[in-house]
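*Asks:* A structural model of the following input is requested.
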Amino acid sequence: MVSLEQARFACTYERTRCDRSFATIGDKSFATMSADSSARGRIRLLALDADGTLVGPDGVVRPAVKEAVAMAQDQGLLVVVCTGRRYRTARPILEELDLDGPVVVHNGVVVKNARTGETTEQHFLPDEFFAPVMEIMGDLGPPLVYVDRYFDGIDLYAEPSDRCHEFQAEYLESNPNVVHEVESVAALPTGSVVMISSMADSESLLTLKGRIEGQFGDRVQTNYIMNTNYRGHILEVTRAGVSKWTALAKICEGLGIAPSEIAAIGDDTNDIEMIINAGMGIAMGNAVDEVKRVADYETESNARDGVARAIERLLR
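*Replies:* Below is the predicted model:
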């Protein structure tokens, strides 16, 4: 597997060689990208975030984006969706875009075949962290426990919605078919937990995040991200060292694709590592500032077909 340090070195070298550095976000224009005539020749894989990137503010893949992704595939680029979604909720997007290669879900914890749903890679939370993490997160109400049981029709376990934060309750009530309700999530068997997650207001989740990081340090991974389709934010706890980028790097290693041959587009903090390490990192116009600061270029927002605009420029 390509290490994070190796990937960063490779991408730093490529960026230095091509003199693609910018002092401010405003300098990262697509005019500069179009002028880089060697850009298209280097890119073999297009890594795309879903919510806030591929998907518009209305939750739909816009026609221009769909056409641009098809154009990229027609020109030989491998398109890999890298999302925090679980496979079941990512699948409609994959089907609409007619993708049949790998898909990175659960922020890199699981990699599946986009067409069949078969798991090709998974990194469960070590048993030793389950109980203490549950204890901390339980202070905000019972968290969600995600598993990789797509073919059994179970994506996550949860306690009754009236016990949890109102934002999480809204999510549970909207997804009854794949939520397996139990009396106590803390009593669930360990060994196959994809992640532990809570949905709530920003202040409450950041407090939990600080406590978890204070107790476990880098022995677990925490992801604090926007809840694009519901209210508030999401705090996820997964196995340490797992991310969209680590999953993507392993996919690329198996295909003989170098980090410098990847273009990545995203909008939230869980996309930062991917955007830093890709040969070409592109921030959505609606991206958080942390993403814009590390990206090579900035495209339009997801309300203005930003992915389509980026692909069109990339393929010129």
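*Asks:* going by C-alpha atoms from here, please, whenever you check contacts or count neighbours.
*Replies:* Noted.
*Asks:* please identify the helix or strand for K112.
*Replies:* Using DSSP states H and E, K112 maps to strand 110-113.
*Asks:* contacts for that strand, please.
*Replies:* 87, 100-105, 118-123, 194, 247 (C-alpha atoms under 8 Å, 6 or more residues apart in numbering).
*Asks:* check stretch 133-144 too.
*Replies:* 156-159, 163-165, 185-186, 196-198, 204, 208, 211-212.
*Asks:* keep only those of the residues you listed that are in strands.
*Replies:* L156, Y157, A158, I196, S197, S198 (DSSP state E).
*Asks:* buried subset of those residues?
*Replies:* For these, a burial check counting by 16 or more other C-alpha atoms under 10 Å picks out L156, Y157, A158, I196, S197, S198.
*Asks:* for the contacts of strand 110-113, work out which two are farthest apart.
*Replies:* By the measure C-alpha to C-alpha, D100 and V194 form the most distant pair in these, at 23.0 Å.
*Asks:* which ones are touching the most centrally placed residue in the chain?
*Replies:* Nearest to the geometric centre of the chain sits T83, at 3.3 Å (C-alpha atoms, centre = their mean). When contacts are counted by C-alpha under 8 Å, 6+ apart, T83 touches L48, D49, A50, D51, A90, V104, V105, H106, N107, G108, K244.
*Asks:* state the distance from it to K112.
*Replies:* 12 Å (C-alpha to C-alpha, to the nearest Å).
*Asks:* over to N277?
*Replies:* Applying C-alpha to C-alpha, the value for N277 to K112 is 22 Å.
*Asks:* before we move on, what about Q221?
*Replies:* Computed as C-alpha to C-alpha, the Q221 to K112 distance reads 21 Å.
*Asks:* ok, now P126?
*Replies:* Distance from P126 to K112, by C-alpha to C-alpha: 21 Å.
*Asks:* strands of the stretch 201-316 of the chain, start to end?
*Replies:* Assigned by DSSP state E, counting those that start in this stretch, the strands in the stretch 201-316 of the chain fall at 220-226, 233-239, 262-266, 280-283, 297-298.
*Asks:* and the helices in the chain?
*Replies:* Applying DSSP state H to the chain gives helices spanning 4-18, 30-35, 39-42, 63-74, 87-96, 127-137, 166-174, 202-216, 244-255, 272-277, 289-294, 306-314.
*Asks:* and of these, who's closest to P57?
*Replies:* Of the helices of the chain, nearest to P57 by C-alpha to C-alpha is helix 306-314, at 11.8 Å.
*Asks:* now do the closest one against helix 63-74, angle only.
*Replies:* If you take axes from the mean of the first three to the mean of the last three C-alpha atoms, to 10 degrees, helix 306-314 sits at 40 degrees to helix 63-74.
*Asks:* let's see this one next, to set against the first:
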Amino acid sequence: MSSIRLIVSDLDGTLLSEDNRLSDSVIDAVRRFRASGGLFTIATGRFGPSAQPIVDSLDIDIPYILCNGCVIADRHKIWETAQLPLGEIAPFLLGADQAGVTVLLFGEDGIRTLRATPETEYFVKREGLPCIPLDSGDETWPDRPVQKVVLIGEMNRIKPLWDRHRSGFASEYAAVQSEDHFFEIMPARQSKGEALKKLMVHLGVAPSEVMNIGNQLNDLDMIEQAGIGVAVANSHDELIRQASYVCRNSYGDGVVEAMERFAAIGSGSMGGGNHDH
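*Replies:* Take a look at the predicted model:
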């Protein structure tokens, strides 16, 4: 009998397919795990409205982690949230914008961007949510607290710019690469791993009873919290090095593979990928 009581999965690049869809095989595997008494939830960089369709499709009935750990919520309310003041980092964000990096500001009332770019068009198409450009004459935007900031662009352009600025900041910030071209800035000491610690206490689940699944560097401290830390096949090299299990399959097929191997749900009729070990 499996000792895994809780499975926590990242969304983009992990639970979702390459075209950001939730496959029938994933839905079926989650259903089988929950039918056996297991708990399933997500930990994602997305904010509430963007994650809601997946939460509804999987009928997740326990709290989940949003904005890379800045928010813990369920389908009815926000349990905990951390706000990111923009004032001190506004000059950095303006410099990034001038360097051709797309800047997205995530607030409870939606997503704002410093300017519309091809990257914002891609993001809108992927997430199905609008990114509203700030009014060019609006000088008050740094006064609005947000949940996180996402920069979209080349890491060899973003990271050096961030390193140059952050030494002059009086406040602390958490920063992590969440996708190949996504760099996220959050309030200090916020991460998926820190949020997961709180979630495990709330659910009364020990780390040894948890399997975490991810694909990017923002999943690293999360998979380190678990009894089984899983990297799907399409994961960042560093996550693969740190994972206790690396899937043969990518994206959602990798999640199903890990669930069938460690969560004792058996092979479903809709399961995808090669599960011969």
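*Asks:* coming back round to it: what's the closest of the contacts of T83 of the first structure to A308 of the first structure?
*Replies:* Nearest to A308 of the first structure among those, counting by C-alpha to C-alpha, is L48 at 11.3 Å.
*Asks:* return the residue of the second structure aligned against the closest one.
*Replies:* Using TM-score structural alignment, the partner of L48 of the first structure in the second structure is S9.
*Asks:* pretty sure that match sits against A43.
*Replies:* Yes - taking contacts as C-alpha atoms under 8 Å, S9 of the second structure lies within contact range of A43: 5.9 Å.
*Asks:* and for the match of L48 of the first structure, the neighbour number?
*Replies:* S9 of the second structure has 27 neighbouring residues, counting by other C-alpha atoms under 10 Å.
*Asks:* ok, it - contacts?
*Replies:* Contacts of S9 of the second structure were listed using C-alpha under 8 Å, 6+ apart, and they are L15, T41, I42, A43, T44, N212, I213, G214, V255.
*Asks:* V255 of the second structure too?
*Replies:* Applying C-alpha under 8 Å, 6+ apart, the residues near V255 of the second structure are S9, T14, L15, V26, I213, V232, C247.
*Asks:* considering those residues, which are maintained in the first structure?
*Replies:* Mapping the contacts of V255 of the second structure onto the first structure (both residues aligned by TM-score structural alignment, their matches' C-alpha atoms under 8 Å) leaves T14, L15, V26, I213, V232, C247 still in contact.
*Asks:* nearest residue to the second one other than its sequence neighbours?
*Replies:* On the basis of C-alpha to C-alpha, 6 or more residues apart in numbering, the spatially nearest residue to L15 of the second structure that is not a chain neighbour turns out to be G252, at 4.4 Å.
*Asks:* which residues in the first structure does stretch 188-198 of the second structure align to?
*Replies:* Here stretch 188-198 of the second structure aligns to the first structure at residues 240-250, judged by TM-score structural alignment.
*Asks:* the matching stretch: which residues count as buried?
*Replies:* Buried, per 16+ other C-alpha under 10 Å, within stretch 240-250 of the first structure: A240, V242, S243, K244, W245, T246, A247, L248, A249, K250.
*Asks:* next: stretch 208-217 of the first structure.
*Replies:* Neighbour-count burial for stretch 208-217 of the first structure flags L208, K209, I212 (criterion: 16+ other C-alpha under 10 Å).
*Asks:* so what corresponds to M199 of the first structure in the second structure?
*Replies:* Applying TM-score structural alignment, one finds that M199 of the first structure aligns to I152 in the second structure.
*Asks:* what of V294 of the first structure?
*Replies:* By TM-score structural alignment, V294 of the first structure lines up with Q242 in the second structure.
*Asks:* ok, now which ones touch its match?
*Replies:* Residues in contact with Q242 of the second structure (C-alpha under 8 Å, 6+ apart) are L220, E224.
*Asks:* and it, how far is that from E172 of the second structure?
*Replies:* Noted for Q242 of the second structure: a distance of 26 Å to E172 of the second structure, by C-alpha to C-alpha.
*Asks:* do the same with D59 of the second structure
*Replies:* Separation of D59 of the second structure from E172 of the second structure (C-alpha to C-alpha): 36 Å.
*Asks:* these two: which has the busier surroundings?
*Replies:* Comparing D59 of the second structure with E172 by other C-alpha under 10 Å, the one with more neighbours is D59, at 15 against 12.
*Asks:* mind listing what the more buried one touches?
*Replies:* No contacts exist for D59 of the second structure under C-alpha under 8 Å, 6+ apart.
*Asks:* quick one: map it onto the first structure.
*Replies:* Checking TM-score structural alignment: D59 of the second structure goes with D98.
*Asks:* thought N277 of the first structure was touching E14?
*Replies:* No - contact criterion C-alpha under 8 Å: N277 of the first structure and E14 do not qualify, at 10.4 Å.
*Asks:* more neighbours, those two?
*Replies:* Per other C-alpha under 10 Å, whichever of N277 of the first structure and E14 has more neighbours is N277, with 27 against 18.
*Asks:* doesn't A287 make contact with T299 of the first structure?
*Replies:* No - checked against C-alpha under 8 Å, the pair T299 of the first structure and A287 is beyond contact range at 9.7 Å.
*Asks:* tell me, how many neighbours does G254 of the first structure end up with?
*Replies:* By the criterion of other C-alpha under 10 Å, G254 of the first structure has 10 neighbours.
*Asks:* next: A258 of the second structure.
*Replies:* Neighbourhood size, A258 of the second structure [other C-alpha under 10 Å]: 26.
*Asks:* what of the one 5 residues further on?
*Replies:* For A263 of the second structure, the count of nearby residues is 24 (other C-alpha under 10 Å).
*Asks:* what does it align to in the first structure?
*Replies:* A263 of the second structure maps onto L315 in the first structure, with residues paired by TM-score structural alignment.
*Asks:* is it true that that match touches S37?
*Replies:* No - distance between L315 of the first structure and S37: 10.1 Å, which falls outside the contact criterion (C-alpha under 8 Å).
*Asks:* check the gap between the residue lying closest to I111 of the second structure once chain neighbours are set aside and I54 of the second structure for me.
*Replies:* Nearest-residue entry for I111 of the second structure: C131, 5.0 Å, with adjacent residues in sequence omitted and distances by C-alpha to C-alpha, 6+ apart. To I54 of the second structure, C131 of the second structure is 20 Å away according to C-alpha to C-alpha.
*Asks:* coming back round to it: got the contacts of V255 of the second structure as TSV, with distance to A96 of the second structure columns?
*Replies:* Formatted as TSV, the contacts of V255 of the second structure follow (distance: C-alpha to C-alpha, whole Å):
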residue	distance to A96 of the second structure
S9	31
T14	28
L15	31
V26	38
I213	32
V232	31
C247	36
